[in-house]
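>>> Compute the structure for the input listed below.
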Amino acid sequence: MTGSADSRADSWADDPGLAPWLGDAGPAPAPVVPLRRPTVVPADPTPPRAARPGLLRPPSRRPTAPAMVGGPPTVAPPLSVPPTSPVPSDGYLRDGGAARPVPRRGPRGWLFALSGGRLNPGTSTRELAEQELLGRIRTPLAGWHTVTVASTKGGVGKTTTSALLGLTLAEHRADRVVALDANPDAGNLADRLIGHPATASLRQLLDHDDPDLPASFTEISRFVHDAGRLQVLASDQDAAMSEAFDRDEYRRVLALLVRFFTVVVTDSGTGLVHSAMAGALETTRTLVVTGAPTIDAAGHIDRTLDSLSAHGFDELVRDAIVVLSCDRQARSVDPVALKAHFERRCRAVVAIPRDPHLAEGGRIRLDELRPATRAAARELAALVGDAFAWDFPATTGVDTPGGR
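Predicted coordinates:
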């Protein structure tokens, strides 16, 4: 690790009382810097060259806006626009109701429906915010996008977060989303998503007789399982076979999946130095790191970020999303200070509230979650969707024949 990372880790890892998120840790945290919103690039940038033939690589940096040539643009005089009829002072439109967005929910939606569309009070601020959130989740994506959910500590919601993210993206997007269980320790992502033992796994996909298959979505559907609109590729439940899953095999699986799926959500293991984890990190475009608002779990998040930075993944760390699973809470941890601490290190922080449905440990169904939990899942999906706007096309040195 770098010197700064070592000094920070030594200061509170050896003495938890010095952690910056503890309630009595001194002065209040510095103001939180607003989250960076990615800039949409008007023209497709040139993707980075692969390190060697056949190597999947994520973009090495965000695309930037083209330099301005010839000074700032001149502004033309405004066009002459004929006057329009003013909106009635009571805020309701009768014959011209279509001029306003149509409300779909709440009292405004009921009024619009009961009046047959003659009375349109417009959408509420809350509904507009929800529409904006869904618009971010549905951001058009050129090529494919990989999301890796990681943690060096078990039991802090890594698999739950992977399931929530995959289900939410699949529910609100029109393209195909797949959740991949790449945990080399016989992961249980499929159990949480389909509710019964998987009948096929990534090992069967890798061991298929014909390396050119699957050549169609119908063929790959033999190896994945349905969880609503989400597709799931399970890990092998044989501990020896699961442990054998390595870096090259992860890349082979990913190369097959991106022929047919636009978004791949990978539930990884807890070992950052495992071979399969190396393959996942090298092809990751959005990193999600999970933890909990406790002293030990928060410390694991910091150590995970420090380790990734020390191994050359600084950009992934800066653009990472930290997810805090709040099914347990340490009284000595200040949640506001904890959130501010990780917002200074990463792009965003999302808190998943305690939910009885998630606590059961069974199959996760979005319609059985509390509203606050579903809202947190949508917020996470929207933050992932923000990265779609500045993503490179998926022409990164991998041969992906076939269609979607």
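>>> Could you use CA atoms for every contact and neighbour count after this?
Fine.
>>> count of neighbours near residue 208?
When counting by other Cα atoms under 10 Å, one arrives at 12 neighbours for residue 208.
>>> What strand or helix carries it?
Secondary structure assigned from DSSP states H and E places residue 208 in neither a helix nor a strand.
>>> now do the one 10 residues further on
Using DSSP H and E, residue 218 sits in helix 217-220.
>>> need the longest helix for this protein.
When the chain is parsed with DSSP state H, its longest helix is helix 371-388.
>>> one more to put side by side:
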Amino acid sequence: MTKPPEGQHAPTGSERPPSSLQPPRPRRAYDGDPQEASTPGPPPTAPPTAPPAPRPGGTPQQSGEAAEPSDFDAILQRPVPRQPENAPQSRLRPPEPRATTPAPTERSGPKHAAAGRGFDDHENGTPRAAQDPINQQFTEPGSAVQGDRRADDLRPIAPHLDPRVSHLTDVTPPKRRWFGRGRPIPAELPTNTTSDALTSTIETPRRISVVGLKGGVGKTTSAILLARIIARVRAEPVLLLDSDTTYGSLLLRLGTPPIASAHDIASMGDPGTLDVLRGVIARTNDGVWILPSGRNPAQSAEFGEQTYVAAVRALYRYFSVSVTDCGTGIAGSLMRRVIEASHALVIATSASVDGVLAAHNALDWLTATGHGELASRSIVVMGNVPEQPVIDVAETKRGLEQICHAVVCIPTDPAISPGGYIDFDSLQPATQQAGHALSSLAFGCSLHGGR
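Model prediction:
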């Protein structure tokens, strides 16, 4: 065997030319692109194929050449023209309206009756979307669909507000003074109903809870006014318990440092006498004893149903009235226990549409969960009512008093708005009158509660 000349290598099996004894491997055509067969053998019989299409120059395409891209491939490879960013708006061409295809005049047979009609079906020139009563309530009022106008071209609108509060925004524009730079005259708020129940004799301790479905509605302010006025009028110690698990602002608004928390009282149990608690529980000058849910946020977060029950059992018989400042919301095992132990309920809300709706929902929830009698002994208090309310306060009062005992409005007060210490003597006369109305009504409702 002779070696190949220097600089050359012996051809491999794939590079050796086919000999006369072995025919070349069969090849098959597939969409103009030759591919090797998977197994060697005699060439399969292929159907006659059409001659290749002539090239643009008139020369037919050879078998060894790559196929030229089709017109569709050329369109895909064509760069998309972009509109310059600084082009004027007038050069932008609006899209042309789509033409609608008229529907057949007659339809018959069980097939069409059972299958229904498509999106573009018309009857008497009116699209189906305009005939559907479900779709009509989302259509612009007063706009009729005619001819080839499609229902989805109309501007959709949201469903109407809750009928319980939808009419409360019809407020008469405020009148303005002739002098004083035309400032608006403050609106007259409805007169708060009062009661003389604060001086009534009680046989067993009463428990009043202040709840709210959202924060920032004056829940803690209402609880402070309620406890301090009852303590001043009755000249008896009143317990103010904080059941907020988020370390609320009760201590801040009263200006007292924390001494003992509900966890400490629950661990200690019944003290046996009120004198034991004098150096344990923080107090105000007017006779309100404050028991926070925790001395710090971490301990307050651990406040739960068992701690509440143990603390109330240890202290309730030493106070004629106990006021609980609850956290946000009325759901959960803790709030269920607080509500079940309450003789009266105060629902704090804001003078707004969503605030009034939240009060409605809270009263409906009480009725649905078997606390209908407690709902009838509930007081809705709207705090921080401005001089020009955004809702009809008188109409709100009439609507809510159909499902609760009374509605009390507390006006905006500079001594309360900052959110710090509440100096009771600095409150405006209207605020003090609203606080007295709230206290007398809530205390009167608690006298009609259970044991």
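>>> ok, back up a step: mind listing what's buried along the longest helix of the first structure?
Neighbour counts using 16 or more other Cα atoms under 10 Å place 373-388 of helix 371-388 of the first structure among the buried residues.
>>> which stretches of the first structure form strands?
145-150, 177-181, 225-227, 230-233, 263-267, 286-291, 321-326, 348-353 (DSSP state E).
>>> now those strands in CSV, with mean neighbour count and distance to residue 257 of the first structure?
Putting the strands of the first structure into CSV (neighbours: other Cα atoms under 10 Å; distance: least, Cα to Cα, whole Å) gives the following:
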stretch, mean neighbour count, distance to residue 257 of the first structure
strand 145-150, 26, 11
strand 177-181, 28, 8
strand 225-227, 19, 13
strand 230-233, 25, 9
strand 263-267, 26, 8
strand 286-291, 27, 17
strand 321-326, 25, 24
strand 348-353, 22, 28
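>>> Residue 213 of the first structure: which of these is closest?
If you check each of these against residue 213 of the first structure by Cα to Cα, strand 230-233 wins as the nearest, at 15.7 Å.
>>> What residues in the second structure pair up with the closest one?
Aligned using TM-score structural alignment, strand 230-233 of the first structure spans residues 288-291 in the second structure.
>>> mean distance, that stretch to its aligned residues in the first structure?
The superposed stretch 288-291 of the second structure is, by mean Cα distance after the TM-score superposition for the first structure, a mean 1.1 Å from where its aligned residues fall in the first structure.
>>> Residues touching that stretch, excluding its own?
The contact list for stretch 288-291 of the second structure (Cα atoms under 8 Å, 6 or more residues apart in numbering) reads 227-228, 231, 237-242, 251, 260-262, 281-284.
>>> Which residues lie in contact with the aligned residue in the second structure for residue 273 of the first structure in this structure?
Aligned counterpart of residue 273 of the first structure in the second structure: residue 331 (TM-score structural alignment). For residue 331 of the second structure, the contact set (Cα under 8 Å, 6+ apart) is empty.
>>> any idea how far residue 366 of the second structure is from residue 331 of the second structure?
Remark: distance between residue 331 of the second structure and residue 366 of the second structure (Cα to Cα, to the nearest Å) = 11 Å.
>>> How about residue 348 of the second structure?
Computed as Cα to Cα, the residue 348 of the second structure to residue 366 of the second structure distance reads 15 Å.
>>> For the closest residue to residue 18 of the first structure other than its chain neighbours, the count of nearby residues, please.
Residue nearest to residue 18 of the first structure in three dimensions, not counting chain neighbours: residue 12, with 4.7 Å by Cα to Cα, 6 or more residues apart in numbering. By the criterion of other Cα under 10 Å, residue 12 of the first structure has 14 neighbours.
>>> for residue 74 of the second structure, same thing?
Other residues within reach of residue 74 of the second structure by the criterion other Cα under 10 Å amount to 11.
>>> residues in the first structure aligned with the helix or strand that contains it?
Assignment of secondary structure by DSSP H and E places residue 74 of the second structure within helix 71-77. Helix 71-77 of the second structure corresponds to no residues in the first structure, going by TM-score structural alignment.
>>> what's the answer for stretch 133-149 of the second structure, then?
Under TM-score structural alignment, there's no match for stretch 133-149 of the second structure.
>>> what's the answer for stretch 416-429 of the second structure, then?
Matched against the first structure by TM-score structural alignment, stretch 416-429 of the second structure falls on residues 358-371.
>>> Show me which parts of the matching stretch are buried, residue by residue.
Residues 358, 363, 364, 365, 366 are the ones in stretch 358-371 of the first structure that count as buried (16+ other Cα under 10 Å).
>>> Out of the residues you listed, which comes closest to residue 345 of the first structure?
Among those, residue 358 lies closest to residue 345 of the first structure (Cα to Cα), at 28.0 Å.
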